[in-house]
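K.L.:
Mind looking at a prediction? Sequence and model below.
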Amino acid sequence: MDFTTREIPLCEVCQQPARQTCGGCKLVYYCSRAHQKLGWKEGHKLKCCAYKIQYSEDFGRHMVATRDIQQGEIILREKPAAIGPKIACKPHCLSCGLKLEPIQKNDELDFYKCSSCNWPMCSIDCEKAEVHREECKIMTKRNYKCEIKYESADKVEAAYCIIAPMRVLLMKQTNPRQFENVMSLESHLKDRINTPLYLVIKANLVTFIIQVLELPFDEETILKVSSIFDTNSFDVRSPDGSKRLRAIYVTASMMNHNCRPNTRHIYLGDDNNLTLIATVPISKGEMITATYTQSLYGTLDRRKHLKTYKCFDCECERCQDPTEFGTYLGNIYCSVCNGASSDRTIGQRGMLVSTNPLDETASWKCEKCGYYIQSRQMFWGNNALKQELNTINKSGPRCFEEFIDKYKATLHPTNHLVIQAKLALLQIYGNYEGYTLTELPDYLLKRKIDLCHDLLEVADKLEPGWSRFRGTVLLELQAAMTMQTKREFEDEKITKSAAQEQLMESMVLLQEAVNILRIEPQMKTVLETKVQELSNLLDNTNL
């Protein structure tokens, strides 16, 4: 007889044996549906989640899955603890973040201004918004009037550097618990304190807080708040680019960085609530990660960006791989192999890769012939080509195509500079005036389809799963394939059954794009329209 006993879980409410688990976190049990509802009301709602925050010597505080998380599942929804404009920016509304346009006032152009503190705003409603209330009150009390006025459309104002830190400091009185939450975040102030930027911030922000507003904070606390923002803030942008802010999300800030993350995030509603989405299945116990930089940068640029702005050296799996998972995103062809060989097919060319990707001073070596170059040569060459790409005329495809052709013997087809040029072309072909899908000649339509496949190959390796990058490329691909099918059928190059088969392939791609992008509000109407149009084509006997 087996006398071993197995521990029976107990109901979270009544402590009686229970079999029904919470559908969210899978961590607590209930004896009945009624007790599950009661437990939810009594506090489990605030604790129920698919993650936990834990600490280790290697990673510090980080987020870990408490159960298996499905692809596309929402892991976290969080309101910003603090939000404000970037350190320096063109005039934006302090409440809603809208980029401001001047209005005619007394025979000259200027912005709408808050009637109390004189900061540029977009309307009287935003002037009275809660987010602006406390700062306006203290500035008015100290007789401070903002002096920003319209001078030109491109004028960047450094005065905005005071707003976000001031809002956190004012929380000490208005919301002390949130103030402590923000102040508990990593600041890396010691790494920033003597940088040129912080010497400027010290002269402006500290002077404003202590001397102008007469708030009871010392210099170190003020600079720490500024550094906490620089270390932890998320770049909040509206889909149309009209709003750009930075915000601190205390819980989301606990996620560690990875150059191949397993999540993506979007911002929903006027309150800019962060919504965190799993792009791939995440197993119980696995770290939940986000990226703090651009996934399509090469390793040199990514690590430099992270060191400069986030004050750490990334040592993730991708950064350690000199080929970046076989994409060669930051690599170039070996000039010796190219010059010596008459066979210059891609498979025969030697690639220069770093001998130690985690050391920016390490030399680079050809995988094929062993030829070395110094790291500074890679830096110089990379920066020169970046500058050239940035100065390209972006109104049409010609300059981008010329850039790709000009450097095809130097840059791998998936080098990050080539990828950026291909992304630009993908947007132009099918979307720009004169290059819409109906206007594209067949060879450019095929070019767009080939570009999509090139970019999807990179997405699968660097941003696998339901990333926004993959979703947007899929949307472009299915549209181009659908147009190609229509033309081939109309030109009697394919039969009706072949056309319907190809349209079904397009529908599969579209459905995947819908799964990825449907949570983004601005995409809802677009996706519904595309699905309806493609469904009509499939149902139409004449296509």
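P.N.:
That came in fine, so what should we check first? Numbering: from 1, shown residues only.

K.L.:
CA only for contacts and neighbour counts going forward, please
P.N.:
Noted.

K.L.:
Break down the stretch 51-200 of the chain into its helices, ranges please.
P.N.:
124-127, 130-141, 163-174, 176-183, 189-192, 196-201 (DSSP state H, counting those that start in this stretch).

K.L.:
which residues does residue 51 contact?
P.N.:
25, 63, 64, 65, 66, 67, 75 (Cα atoms under 8 Å, 6 or more residues apart in numbering).

K.L.:
what about the last one, distance to residue 48?
P.N.:
In this structure, residue 75 and residue 48 are separated by 11 Å, where distance is defined by Cα to Cα, to the nearest Å.

K.L.:
could I get the contacts of residue 51 as CSV with distance to residue 36 and neighbour count?
P.N.:
Formatted as CSV, these follow (distance: Cα to Cα, whole Å; neighbours: other Cα atoms under 10 Å):
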residue, distance to residue 36, neighbour count
25, 13, 19
63, 26, 22
64, 25, 23
65, 22, 20
66, 19, 20
67, 19, 19
75, 21, 19
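
K.L.:
Export those as JSON lines, with columns for distance to residue 486.
P.N.:
Below are those laid out as JSON lines (distance: Cα to Cα, whole Å):
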{"residue": "25", "distance to residue 486": "48"}
{"residue": "63", "distance to residue 486": "48"}
{"residue": "64", "distance to residue 486": "48"}
{"residue": "65", "distance to residue 486": "46"}
{"residue": "66", "distance to residue 486": "49"}
{"residue": "67", "distance to residue 486": "46"}
{"residue": "75", "distance to residue 486": "41"}
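
K.L.:
Greatest separation within those residues: which pair is it?
P.N.:
25 and 63 (14.2 Å; Cα to Cα).

K.L.:
Quick check: residue 388 is in a strand.
P.N.:
No. Counting by DSSP: H, G, I helix; E, B strand; the rest coil, residue 388 falls outside a strand, being helix.

K.L.:
Please report how far it lies from residue 404.
P.N.:
Applying Cα to Cα, the value for residue 388 to residue 404 is 12 Å.

K.L.:
got another, please set it beside the one above:
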Amino acid sequence: MLQKCRICDKEANSYCTGCFAVAYCGKDHQKEDWKLHKKGCIKAYTVRDDPVAGRVMVAHRDLNEGEIILKERAVLVGPNIDSSSKPLCVSCFKSTSKTFVLCSKCSLPLCSQKCQGNPLHAAECRILSQNKEAIFSSYSKRSVAKRKKIPINVNYQVILVLRGLLLEDKQLESIMSLQSHLEERQQMGKTKIVDDSIIPIINQFRIKNADEEKIHNLCGIFDTNCFELFPTGAGDTISGVFPNAAMMMHSCYKNTRVMFSDDHMMTLIARSKIKKGDNIYHNYARTFNPTNIRRIGLFSGKHFSCECVRCKDPTELNTFMSVFLCPCSGQIIPKDPLDLTPTAVSTCNKCKKSTPSLQLAAKERELLMELENIDRLDVKAHEQFLIKNNKILHESHAFLLKIKKELSVAYGGYPGYNIQTITDDRLELKEKYCEEIISICNFLEPGLSTQKGLSLFELWKARSEINKRNFSKKLLSSEEYSRNIKKNVDILERSLRIMEYEPENSLHGVLVKEIKKLIKQEKSY
């Protein structure tokens, strides 16, 4: 979002890094203003000790919607450490599934020779060149099997650990100060995965102070504290470590919004007003997941049990995102959504029949697996999931909303489903699904919700096309057609007010430019 210089009112390109409340066109005007500004320069947040959560971030002053809380560049970025990474270039993170080149020094697959000189790859390149086979090899029961040097055989889970071990002392110290939950990881068997798939590879290289305890701690820190990034053109999500941002407490009803630029800079803003002294929350789970799935994921990945205002509410703040339907058409609502013991029950609000909560949780896991096996571009499979499950799940159940969210983009955006050629029925469904997603966001993500901004843009697409079709069918007069265009511009402007905070050099930043262009175009009609 463009700001004006506090001194000359020209377009600003930098902020005061103390408070982020004022902006300047350059260093000269920032220096000029410092004598006056320093009296009121108050940092947006402070860190305090919480008896349960440890170090947490709290508002140091009242924060308005959209106000910057923090800007922080990642200390470390790289492929995920859970062995789930798709083949990608370790320098720019583009996909290497179809085309790649081998680094001439270490043999690691890259998207092009240009990426060989990327500073991000430099330190690990020197290490990997000691043993060009190791990063491709498979390790099982202390035996080593060499594999072909192709992207799919790369042990990507090692890259982030290598980069951590090779950091300068000050940067490494900032990471090592974060929680690793090593004891909990040992109890869950996660340390064995590190012993089997990471340490044997690291041990093939000569790395100073790369002892097993440090490797285990790093893996725990990454597992617990990493943020997920998706740079423009990336072949997969990547992990980033932001030590200051890691101080945010979790809540499934967050009050912040996190944005990332392609150069791995995080911008954290207040999604809604935050009062001085209030905790600053980030949601480390997926908004469009039911309570059990969110809580289990947080416990296994972040090692804490969420008891936020949303998780404790049987109706999830009246969104019913975890509610099953009873054969009598009533809603099966848990007595205590935090209770998953064998005696826990959920009761129909109509016929009063009780169902073991564990039975519903098992059905949820079954549906989640089915959902995750659907190819993103398989529109008909998404539609079939809706048809199959809309009689057992509340219309606002998280799984149905996930499908509707996907279809709201697919209709008019996926191959074979062009906005000009999709059926009238699908176009109307696109509109309906967008409205449903926006309504849920108003409950669960009030304020500057990224998803709301994206769904508003898709809603404009739907209504704009509906307007064109109705006019071509002579169902509208020229005056009505023009009025509808103006109404639809309002939807675009609402989307822009949310999305304009996105960094220019980001995936969503590209969308912001498109929205601005469309607004200008539509207003000129």
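P.N.:
Thanks, I have the structure now. Quantities reported herein were computed from a predicted structural model and do not represent experimental measurements.

K.L.:
Superposing both, give me the TM-score.
P.N.:
The TM-score (TM-score structural alignment, normalised by the length of structure 2) is 0.84; 488 aligned residues with a Cα RMSD of 3.2 Å.

K.L.:
re earlier: for the helices of the stretch 51-200 of structure 1, state which one has the densest average packing.
P.N.:
Here the criterion is mean neighbour count by mean count of other Cα atoms under 10 Å, and of the helices of the stretch 51-200 of structure 1 the winner is helix 163-174, at a mean of 19.

K.L.:
Give me the packing partners of that one, helices and strands only.
P.N.:
Counting contacts by 3 or more Cα pairs under 8 Å, 6 or more residues apart in numbering; DSSP states H and E, helix 163-174 of structure 1 is packed against strand 82-84, helix 130-141, helix 176-183, helix 219-232.

K.L.:
how far off helix 219-232 does it point, in degrees?
P.N.:
Taking axes from the mean of the first three to the mean of the last three Cα atoms, to 10 degrees, helix 163-174 of structure 1 and helix 219-232 form an angle of 120 degrees between their directions.

K.L.:
chain center to helix 163-174 of structure 1, what's the gap?
P.N.:
26 Å (Cα atoms, centre = their mean, to the nearest Å).

K.L.:
do the same with stretch 320-328 of structure 2
P.N.:
28 Å.

K.L.:
That stretch spans what distance, first to last residue?
P.N.:
So stretch 320-328 of structure 2: terminal residues 17 Å apart, Cα to Cα.

K.L.:
corresponding residue for residue 215 of structure 2 in structure 1?
P.N.:
Counting by TM-score structural alignment, residue 215 of structure 2 lines up with residue 222 in structure 1.

K.L.:
since we're on the nearest residue to residue 327 of structure 2 once chain neighbours are set aside, how many residues are nearby?
P.N.:
Excluding its sequence neighbours, the residue lying closest to residue 327 of structure 2 (Cα to Cα, 6 or more residues apart in numbering) is residue 392, at 7.9 Å. Per other Cα atoms under 10 Å, the neighbour tally for residue 392 of structure 2 reads 16.

K.L.:
what residue of structure 1 takes the place of residue 392 of structure 2?
P.N.:
In structure 1, residue 392 of structure 2 lands on residue 410 (TM-score structural alignment).

K.L.:
and that match, what is it in contact with?
P.N.:
332, 333, 334, 335.

K.L.:
Out of those residues, name the ones that lie in helices.
P.N.:
residue 335 (DSSP state H).

K.L.:
Closest to residue 295 of structure 1 out of the contacts of residue 410 of structure 1?
P.N.:
Among the contacts of residue 410 of structure 1, and counting by Cα to Cα, the member closest to residue 295 of structure 1 is residue 332, at 18.4 Å.

K.L.:
Not counting sequence-adjacent ones, nearest residue to that closest one?
P.N.:
Residue 332 of structure 1's closest residue in space is residue 411 (Cα to Cα, 6+ apart), at 4.8 Å.

K.L.:
how much space between the one you found and residue 33 of structure 1?
P.N.:
Separation of residue 411 of structure 1 from residue 33 of structure 1 (Cα to Cα): 61 Å.

K.L.:
next one: residue 83 of structure 1
P.N.:
39 Å.

K.L.:
The two: who's more crowded?
P.N.:
When neighbours are counted by other Cα under 10 Å, residue 83 of structure 1 and residue 33 differ, and residue 83 comes out ahead with 27 against 10.

K.L.:
Now the residue mapped onto the more buried one from structure 2. Nearest residue, chain neighbours left out?
P.N.:
Structural correspondence for residue 83 of structure 1 with respect to structure 2 (TM-score structural alignment): residue 77. Distances taken as Cα to Cα, 6+ apart place residue 240 nearest to residue 77 of structure 2, at 4.3 Å, with adjacent residues excluded.

K.L.:
Next, count neighbours for that neighbour.
P.N.:
24.

K.L.:
got the contact list for the corresponding residue of structure 1 for it?
P.N.:
Correspondence of residue 240 of structure 2 to structure 1, assessed by TM-score structural alignment: residue 247. Going by Cα under 8 Å, 6+ apart, residue 247 of structure 1 touches 80, 81, 82, 83, 84, 229, 233, 234, 235, 236.

K.L.:
Could you do residue 483 of structure 2 as well?
P.N.:
Residue 483 of structure 2 touches nothing, counting by Cα under 8 Å, 6+ apart.

K.L.:
What's the separation between it and residue 459 of structure 2?
P.N.:
In terms of Cα to Cα, residue 483 of structure 2 sits 17 Å off from residue 459 of structure 2.
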